[in-house]
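K.L.:
got a predicted structure here, sequence first:
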Amino acid sequence: MTSTPVARRTAAAGPSSADALVPSTARTRSAEVEELIHRDPGRFRVLTGDRPTGQLHLGHYFGTLHNRVRLQNLGVEMLVLIADYQVLTDRDTADRLSEHVEGLVLDYLAIGVDPARSTVFAHSAVPALNQLLLPFLSLVSVAELGRNPTVKDEIAHSRQSSVSGLMFTYPLHQAADILFCKANLVPVGQDQLPHLELARTVARRFNDRYGAGTALFPEPDALLSAAPLLLGTDGAKMSKSRGNAIRLAADADETARLIRGARTDAHRHITYDPVNRPEVSNLVMLAALCLDRDPHQVADDIGGAGAAALKDTVSEAVNEFLAPIRARRRQLAQDRGHIRQVLREGNQRANAIAEATLDEVRTAMNSRY
């Protein structure tokens, strides 16, 4: 099997603490699926996507975006969801939603998502997808929804005085996202495995209750990310909402400024030691990812030159890596009509898929009138 550069570098860096939390069966199955992709990519349909809450950043790129392009280029059918309805799960209003949706499309196209081979679409434009949420809700209990760790975490950290019903049903909405197109493969991080397991449960229960011996829905597999978790410039998880992220669309000066202000530590000699020196190691890893090098080698090259030299190396590597993506994005941004056309065509394809699935569901449930 030919691994991606990110996978090779992560292996060289050693297993992360997050890896230890992933069940061995999930890791084994993910490796098996990766082998199958290379043998027969056409057998797979992938569903993936993002919430339009702001511009995408380097954490998104190395975490998921580059892998979407890799799978697309291998010949896997790719559906990329802009989850605009999910913005409402934890926000009273969806400020600048249209701008953020167009921004996601720009980012996707700039990194190499090809609308001729990948379907880019929005939640709110596909009514039949959202209609599947109702029968799916009948297949799970309130207790099962409440036990979902992501929902529990979101509720615990919600800034609102109360939690909406949409937030509570968030895992079922994700199940509808996956199953409406009968996706059989979903790239995820370890924290998203419970969501995927619920989608598998819904598929299994629907097939058992209504399938009459046939499997209307596949039970999708997880393709686990091999990418490391990138920290933001403040040492916390890189996030759009924290203001600690390097946006793909940022210019070179903004990027250099953010990296100059990144946290390091008091030790001058640069080493790659994620456990004991997380902030320094994060900068080393960022440079290594952009340079396609081993992080230990990057750290050794800088050695005793200190944090200033490290930050200069990172700034140069990031700006050089992002330069063609940013140039492409600027060019695409001049034609809003093209961006809207990409989304319209993707919405049309997604609607055709969703309506066909909903028609099958109605037949299976004996609700065609």
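P.N.:
That came through, no problem. Residues are numbered from 1 along each chain as shown.
K.L.:
could you use CA atoms for every contact and neighbour count after this?
P.N.:
Fine.
K.L.:
what strand or helix carries R9?
P.N.:
When secondary structure is defined by DSSP states H and E, R9 falls within helix 5-13.
K.L.:
repeat for L79
P.N.:
Secondary-structure assignment from DSSP H and E places L79 in strand 77-82.
K.L.:
show me what the helix or strand following that strand is packed against.
P.N.:
Sequence order places helix 97-111 as the next helix or strand after strand 77-82, per DSSP H and E. If you count contacts as 3 or more CA pairs under 8 Å, 6 or more residues apart in numbering; DSSP states H and E, helix 97-111 packs onto helix 306-333, helix 336-364.
K.L.:
JSON lines please, covering the ones you listed and showing distance to R268 and mean neighbour count.
P.N.:
Below are the helices and strands packed on helix 97-111 laid out as JSON lines (distance: least, CA to CA, whole Å; neighbours: other CA atoms under 10 Å):
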{"stretch": "helix 306-333", "distance to R268": "5", "mean neighbour count": "18"}
{"stretch": "helix 336-364", "distance to R268": "47", "mean neighbour count": "17"}
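K.L.:
same list (those helices) but as CSV, adding distance to R242.
P.N.:
What follows is the helices and strands packed on helix 97-111, written out as CSV (distance: least, CA to CA, whole Å):
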stretch, distance to R242
helix 306-333, 20
helix 336-364, 27
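K.L.:
those: which one's closest to P52?
P.N.:
Closest to P52 of the helices and strands packed on helix 97-111, according to CA to CA: helix 336-364, at 13.6 Å.
K.L.:
neighbours around R368, how many?
P.N.:
The burial count assigned to R368 is 10, neighbours taken as other CA atoms under 10 Å.
K.L.:
want to compare, so here's the second one:
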Amino acid sequence: MTRILTGDRPTGPLHLGHYFGTLHNRVRLQNEGAEVVLVIADYQVITDRDLADDLLGHTERLVLDYLAAGIDPARTTVFTHSAVPALNQLLLPFLSLVSVAELGRNPTVKDEIAHSRQSAVSGLMYTYPAHQAADILFCKPDLVPVGQDQAPHLEVTRTIARRFNDRYGHVFPEPEILLSDTPLLLGTDGTKMSKSRGNAIPLGATPDETAAVIRRATTDPDRRITYEPDTRPHVANLLRLAALCQDRDPYEIATEIGDGGAAALKRHVTDAVNTFLAPMRARRAEYARDLSYVREVLREGNKRANAIAEATLDEVRAAMGGFR
């Protein structure tokens, strides 16, 4: 059976970029019979911020987003990093396998530093790729579904696995990167869609909240709506979002809106997004009525993840010559 590992930091609600970038792929793979492992990387929250604000609340809301999107805890292991101590034991030998220069060159780290909420960039920021490698390799996955922006981290993970195997003997597979075939969705301001930048549409947003976010979206002065990603990226991004939600061609939607201008485009996108999210929102509201189920999902997932991680750590210690 193919094992898939992926996850998220509990720093806020998942948004449409997450859904089309990776979450829908996770659900698809789960439904096709793959063994899916989802890490909620709670320790990594303090990578780019001084405090882990409302960590428990963010974690529970993240699980709600998973459940609403179709993640099934009977077939997918959902766990929190902090509940699995062996992951941090793996971090130490992994850090010995990469240089400071390699960590500093990582483009994802550079981007996170540029948008860090910390008063000063911490050492944890530079260890982030190795930290993520521990989160991934502990369960020896075959595939890791990620968005394009996370691909550099996966390359570090593959490098660490290869170097460990070369130095100590084969323990880890080099997981393959599974990139989404969905084009990158930008935020409503034209930059990377991000929870921290306030330019995303959360999966759990109300219809009115969704409409408000889309109304603020950047467009351009040309009244005629056309799909031209290279020359009209902001308009193209909105058309792409509507097309994904409606499973349509963005060129067709642009032709349909024609001379309606930005207002008509935004109305169309708002209707498309709200219609698409309606079933997800209904499921989310149902699960939110009883958070004891969410907590049980985490308890069971943590138990399974600990068993896997301890077994891997035993292999690592033995390979390295008897660490205990």
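P.N.:
That came in fine, so what should we check first? These numbers come from a predicted model, not from an experiment.
K.L.:
onto which residues of structure 2 does the strand holding L79 of structure 1 map?
P.N.:
Under TM-score structural alignment, the match for strand 77-82 of structure 1 in structure 2 covers residues 35-40.
K.L.:
same deal with stretch 217-236 of structure 1?
P.N.:
Going by TM-score structural alignment, stretch 217-236 of structure 1 sits over residues 172-191 in structure 2.
K.L.:
before we move on, the earlier item: for the helix holding R9 of structure 1, buried residues please.
P.N.:
V6, R8, R9, T10, A13 (16 or more other CA atoms under 10 Å).
K.L.:
packing partners for it?
P.N.:
With contacts defined as 3+ CA pairs under 8 Å, 6+ apart, the packing partners of helix 5-13 of structure 1 are helix 278-291, helix 295-302.
K.L.:
how big's the offset between the first one and structure 2?
P.N.:
It refers to helix 278-291 of structure 1. Average distance between helix 278-291 of structure 1 and its aligned residues in structure 2, after superposition and using mean CA distance after the TM-score superposition for structure 1, equals 1.1 Å.
K.L.:
what's that helix packed up against?
P.N.:
For helix 278-291 of structure 1, the helices and strands in contact under the criterion 3+ CA pairs under 8 Å, 6+ apart are helix 5-13, helix 295-302, helix 306-333.
K.L.:
and that helix, which stretch of structure 2?
P.N.:
Going by TM-score structural alignment: helix 278-291 of structure 1 matches residues 233-246.
K.L.:
contact partners of that stretch?
P.N.:
Applying CA atoms under 8 Å, 6 or more residues apart in numbering, the external contacts of stretch 233-246 of structure 2 come out as 20, 185-186, 188-190, 218-220, 225-229, 248-250, 253-254, 265-266, 268-269, 272-273, 276.
K.L.:
circling back: for the match of stretch 217-236 of structure 1, measure first residue to last.
P.N.:
36 Å (CA to CA, to the nearest Å).
K.L.:
which parts of it are buried?
P.N.:
For stretch 172-191 of structure 2, the buried set under the neighbour-count rule, 16+ other CA under 10 Å, comprises 172, 174-175, 177-180, 184-190.
K.L.:
kindly report the same for stretch 114-131 of structure 2.
P.N.:
So, applying 16+ other CA under 10 Å, buried residues of stretch 114-131 of structure 2: S116, R117, V121, S122, M125, Y126, T127, Y128, P129, A130, H131.
K.L.:
ok, which stretches of the stretch 101-250 of structure 2 are helices?
P.N.:
In the stretch 101-250 of structure 2, the segments counted as helices under DSSP state H, counting those that start in this stretch are 107-114, 123-137, 151-168, 207-215, 233-246, 250-257.
K.L.:
ok, the residue nearest the centre of structure 1 - contacts?
P.N.:
In structure 1, the centroid-proximal residue (CA atoms, centre = their mean) is T64; its distance is 4.7 Å. Residues counted as contacts of T64 of structure 1 (CA under 8 Å, 6+ apart) are P187, S225.
K.L.:
now whichever residue in structure 2 pairs up with it, what's its secondary structure?
P.N.:
In structure 2, the residue paired with T64 of structure 1 is T22, using TM-score structural alignment. At T22 of structure 2 the chain is in helix, as set by DSSP: H, G, I helix; E, B strand; the rest coil.
K.L.:
since we're on L109 of structure 1, how many residues are nearby?
P.N.:
20.
K.L.:
against V280 of structure 1, how distant is it?
P.N.:
In this structure, L109 of structure 1 and V280 of structure 1 are separated by 32 Å, where distance is defined by CA to CA.
K.L.:
now swap in A352 of structure 1 and tell me
P.N.:
49 Å.
K.L.:
now swap in L58 of structure 1 and tell me
P.N.:
Taken as CA to CA, the span from L58 of structure 1 to V280 of structure 1 is 17 Å.
K.L.:
show me what L103 of structure 2 aligns to in structure 1.
P.N.:
Under the alignment defined by TM-score structural alignment, L103 of structure 2 is paired with L145 of structure 1.
K.L.:
no, scratch that, I was asking about F79 of structure 2
P.N.:
In structure 1, the residue paired with F79 of structure 2 is F121, using TM-score structural alignment.
K.L.:
surely its match is within a strand?
P.N.:
Yes - counting by three-state DSSP, F121 of structure 1 falls inside a strand.
K.L.:
gap between A266 of structure 1 and P149 of structure 1?
P.N.:
Distance, A266 of structure 1 to P149 of structure 1, by CA to CA: 37 Å.
K.L.:
so for those two, which sits in the more crowded spot?
P.N.:
With other CA under 10 Å as the criterion, A266 of structure 1 and P149 differ in neighbour count, and P149 comes out ahead with 15 against 7.
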